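Colleague: got a predicted model here, sequence first, then my questions.
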Amino acid sequence: MSIELHPTSEIQRGRIAYRRRQTIRSVLLAALSTAVVGALLAFAVTGAPGWDRVKQSFFSPEVAWRYLPEILDGLWLNVRLLVVCATLALALGLLIATLRTLRGPVFFPVRALATGYTYTFRGLPLIIVIYLMAFGIPGLRLQGTPGVLVLGGAALVVTYGAYLAEVFRAGIESVHPSQLAAARSLGLTYRQTMRHVVLPQAIRRVAPPLLNDTVALQKDVGLVSLAGPIDAVRAAQIGVAQDANYTPYIVAGVLFVLLALPLIGVTDWVTLRAARRQSAGS
């Protein structure tokens, strides 16, 4: 025999039903308005005088299917590069942020170097960093110089490491100093305080901007094509050069969007969860 501890009243059931009807109504209105706007945009674009030429130059199904396998092979390189570069950039950003929070005059040179690094690579355009590392370092003719793919990935790591360092530093500084003082009063060392008290809270608070930077990195991995590796963008460029048709670029762009959708969904979910947790705490 089951006993209902908290029976639902008629008024509460009515409120739940009303909210459900309002949600369904909002979804239907949003879908209808989206369909209307989409139809108007499609009519405006397809009714333009030069639509036939644009359709043939950018949206040719034959060209798309012809170069899709090569672009997919190149996209697999982008995915692997994204995983490696994101991991290394997060580690580098966390290290730089930790170095910038060191206290005491003896650590001033370390803080100065970390600050100079973040200022420099946040100000340099990523394309220039890729050119410097992918073509400048091989020009030194040093033994053991890695290939352009590794150098292009290194350019992504050092650039995004600077941005992520500032995100981590903001999270570290958001932890109230009283928590550090309490941890030190309990006998924890600075390293133990950072590891067990500060960093867990800091990373949780800045998880949404970290994921946003990861989405941005997912797009920018296509810039390694400037160094020469045949990724999705380079494969599309080869197709454009062979057929004098821009459809391969559209194919590569669609694949990048599909690749970003899961990351964007996770980012939105984490952001919403953090907002709910903050509102519940307040």
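Modeller: Arrived safely.
Colleague: rest of the way, CA atoms for contacts and neighbours
Modeller: Will do.
Colleague: all helices for the protein, in order.
Modeller: 10-46, 51-58, 61-100, 108-123, 126-131, 137-139, 148-174, 177-185, 190-193, 199-205, 207-220, 232-243, 247-281 (DSSP state H).
Colleague: these into a markdown table, with extra columns for mean neighbour count and distance to residue 4?
Modeller: What follows is the helices of the chain, written out as a markdown table (neighbours: other Cα atoms under 10 Å; distance: least, Cα to Cα, whole Å):
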| stretch | mean neighbour count | distance to residue 4 |
| --- | --- | --- |
| helix 10-46 | 12 | 15 |
| helix 51-58 | 14 | 62 |
| helix 61-100 | 19 | 49 |
| helix 108-123 | 16 | 59 |
| helix 126-131 | 18 | 61 |
| helix 137-139 | 14 | 72 |
| helix 148-174 | 22 | 44 |
| helix 177-185 | 13 | 43 |
| helix 190-193 | 14 | 46 |
| helix 199-205 | 17 | 37 |
| helix 207-220 | 18 | 39 |
| helix 232-243 | 20 | 58 |
| helix 247-281 | 16 | 27 |
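Colleague: make TSV out of the ones you listed and add distance to residue 3.
Modeller: Converted to TSV, the helices of the chain look like this (distance: least, Cα to Cα, whole Å):
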stretch	distance to residue 3
helix 10-46	18
helix 51-58	65
helix 61-100	51
helix 108-123	61
helix 126-131	64
helix 137-139	74
helix 148-174	46
helix 177-185	45
helix 190-193	48
helix 199-205	39
helix 207-220	42
helix 232-243	61
helix 247-281	30
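Colleague: so who does the closest residue to residue 117 other than its chain neighbours touch?
Modeller: For residue 117, ignoring the flanking residues on the chain, the nearest one in space by Cα to Cα, 6 or more residues apart in numbering is residue 162 at 7.0 Å. Residue 162 makes contact with 93, 96, 117-119, 121-122, according to Cα atoms under 8 Å, 6 or more residues apart in numbering.
Colleague: which one of those residues is nearest to residue 43?
Modeller: residue 122 (42.6 Å; Cα to Cα).
Colleague: against residue 48, how distant is residue 107?
Modeller: In this structure, residue 107 and residue 48 are 64 Å apart, going by Cα to Cα, to the nearest Å.
Colleague: between these two, point out the one with more neighbours.
Modeller: Using other Cα atoms under 10 Å, the more surrounded residue of residue 107 and residue 48 is residue 107, with 13 against 10.
Colleague: how much space between that one and residue 113?
Modeller: Distance of residue 107 to residue 113, computed by Cα to Cα: 10 Å.
Colleague: and residue 30, by the same measure?
Modeller: Per Cα to Cα, residue 30 is found 51 Å from residue 113.
Colleague: now do stretch 92-103: distance to the chain's middle.
Modeller: Computed by Cα atoms, centre = their mean, to the nearest Å, the separation of stretch 92-103 from the middle of its chain amounts to 21 Å.
Colleague: one more structure, for comparison:
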Amino acid sequence: MASTPVDAAWRPSDLELGRRLTRRRQSTKSVLIALVSSVVFVVVVGWAILSSPGWEDVRRSFFDVDIAIASFPSILAGLWVNIQVLLVAAIAVAVLGTTLAVLRSLRGPVFFPLRALATVYTDLFRGIPLLIVLYLVGFGVPALGIFGRVPVVLWGTIAIVLTYSAYVSEVLRAGMEAVHPSQRVAARSMGLTHGQTLRIVVIPQGVRKVVPALMNDFVSMQKDVGLISVLGVVDAIRAAQIAAAQYYNFTPYIVAALLFVALALPMIRLTDHVSARLAKREQMGGIV
């Protein structure tokens, strides 16, 4: 019986090579079809807009390049205020949201008051629109005269934290409850306390399960920080409003919108990447 040389180079079979060639052809065909259809769609939509009777008026009112250039510095300076509020609010929401999720996961009748308090908080602030919370915190609390003179941007940040911590706490709680009970039992059998079990075992696994949802909440918060302008904060939206009133033109709002898109786009792409990676990992770990 003839033996195969050990040093013989392995090569795919002709059948496998044919399959690879077919997959490459299908991929190329799909890309070309997607490219052509996208170009056709853009051309049709662009032609419909540019040929509409009111396009020239819309262009002057919303897409004036000179006004966009003139208003850009002030709107960009206002965007820095939004970024500062976003960073502070993100840290505070992470801390308060985690605390609420832990309180709602406490077991035993002795912790019922804490669970009830956390439940009422999340139900309340998930039900009230953020705009109303901004009015209540930004105008109602200062009217009490308890805290003296506080910058209005701080009240806006507090309102955002109160609202989004309720959303984030429910997302985190869902992730913690998705951790299999055997993980808790195994941790307690090793001598870990309830707090250590939450901190070392449950919370890390729960966070990994809800990373895409948490990142989506962060993207939503990136947009909603612009609502602090209703309190009089000169952020990007308020700066655009001032410029629009100065030039009698809506172009500054388009500039502000593009800046918010530029701020949110990296996180949106990162969210999609993380979601796809987690989905791929779950598929690899299971039976498809």
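Modeller: Arrived safely, thanks for sending. Since the model is a prediction, treat every value here as computed from it, not as a measurement.
Colleague: and the residue nearest to residue 117 of the first structure? What does it align with in the second structure?
Modeller: Matched by TM-score structural alignment, residue 162 of the first structure corresponds to residue 166 in the second structure.
Colleague: ok, residue 210 of the first structure next?
Modeller: By TM-score structural alignment, residue 210 of the first structure lines up with residue 214.
Colleague: then residue 44 of the first structure?
Modeller: In the second structure, the residue paired with residue 44 of the first structure is residue 48, using TM-score structural alignment.
Colleague: do residue 180 of the first structure as well
Modeller: So, by TM-score structural alignment, residue 180 of the first structure is matched to residue 184.
Colleague: contacting residues for the nearest residue to that match once chain neighbours are set aside?
Modeller: Excluding the flanking residues, the one nearest residue 184 of the second structure by Cα to Cα, 6+ apart is residue 197, at 6.5 Å. By Cα under 8 Å, 6+ apart, the contact list for residue 197 of the second structure reads 184, 187-188.
Colleague: and of those residues, the nearest to residue 274 of the second structure?
Modeller: Using Cα to Cα, residue 184 comes nearest to residue 274 of the second structure of those, at 26.6 Å.
Colleague: check the gap between the closest one and residue 49 of the second structure for me.
Modeller: 59 Å.
Colleague: just residue 195 of the second structure next, same as before
Modeller: Relative to residue 49 of the second structure, and taking Cα to Cα, residue 195 of the second structure is found at 60 Å.
Colleague: kindly report the same for residue 216 of the second structure.
Modeller: 32 Å.
Colleague: swap in residue 218 of the second structure?
Modeller: 34 Å.
Colleague: so residue 219 of the first structure touches residue 256, yeah?
Modeller: Yes. Contact criterion Cα atoms under 8 Å: residue 219 of the first structure and residue 256 qualify, at 7.0 Å.
Colleague: shared neighbours, the two?
Modeller: The contact lists of residue 219 of the first structure and residue 256 share no entry, where a contact means Cα under 8 Å, 6+ apart.
Colleague: return the residues in contact with the equivalent of residue 61 of the second structure over in the first structure.
Modeller: Under the alignment (TM-score structural alignment), residue 61 of the second structure maps onto residue 57 of the first structure. Shown in contact with residue 57 of the first structure (Cα under 8 Å, 6+ apart): 245-247.
Colleague: mind putting the residues you listed into JSON lines with distance to residue 81 of the first structure?
Modeller: Listed next are the contacts of residue 57 of the first structure as JSON lines, based on distance: Cα to Cα, whole Å:
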{"residue": "245", "distance to residue 81 of the first structure": "28"}
{"residue": "246", "distance to residue 81 of the first structure": "25"}
{"residue": "247", "distance to residue 81 of the first structure": "24"}
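Colleague: what range in the first structure does stretch 253-269 of the second structure sit on?
Modeller: Counting by TM-score structural alignment, stretch 253-269 of the second structure corresponds to 249-265 in the first structure.
Colleague: so how far does that stretch sit from its counterpart in the second structure?
Modeller: Aligned to the second structure and superposed, stretch 249-265 of the first structure gives a mean residue distance of 0.8 Å (mean Cα distance after the TM-score superposition for the first structure).
Colleague: same question for stretch 151-160 of the first structure.
Modeller: Mean for stretch 151-160 of the first structure is 0.5 Å (mean Cα distance after the TM-score superposition for the first structure).
Colleague: contacting residues around that stretch?
Modeller: Residues outside stretch 151-160 of the first structure that contact it (Cα under 8 Å, 6+ apart) are 81, 85-86, 88-89, 92-93, 121-122, 126, 129-130, 133-134, 213, 217, 220-221, 224, 227.
Colleague: if we use 6 Å, what do you get?
Modeller: Identification of contacts with stretch 151-160 of the first structure by Cα atoms under 6 Å, 6 or more residues apart in numbering yields 85, 89, 121, 129-130, 133-134, 224.
Colleague: which residue packs closest to residue 220 of the first structure, ignoring adjacent ones?
Modeller: Nearest non-adjacent residue to residue 220 of the first structure (Cα to Cα, 6+ apart): residue 156, at 7.9 Å.
Colleague: can you check residue 91 of the first structure too?
Modeller: Residue 91 of the first structure sits nearest to residue 161 (Cα to Cα, 6+ apart), 7.9 Å away.
Colleague: okay but that neighbour is in contact with residue 95, surely?
Modeller: No. Judged on Cα atoms under 6 Å, residue 161 of the first structure makes no contact with residue 95 at a distance of 9.2 Å.
Colleague: quick one: contacts for residue 248 of the second structure?
Modeller: Per Cα under 6 Å, 6+ apart, neighbours of residue 248 of the second structure: none.
Colleague: 10 Å - rerun?
Modeller: Contacts for residue 248 of the second structure (Cα atoms under 10 Å, 6 or more residues apart in numbering) come out as 61, 242.
Colleague: same deal with residue 55 of the second structure?
Modeller: Residue 55 of the second structure neighbours (Cα under 10 Å, 6+ apart): 48-49, 61.
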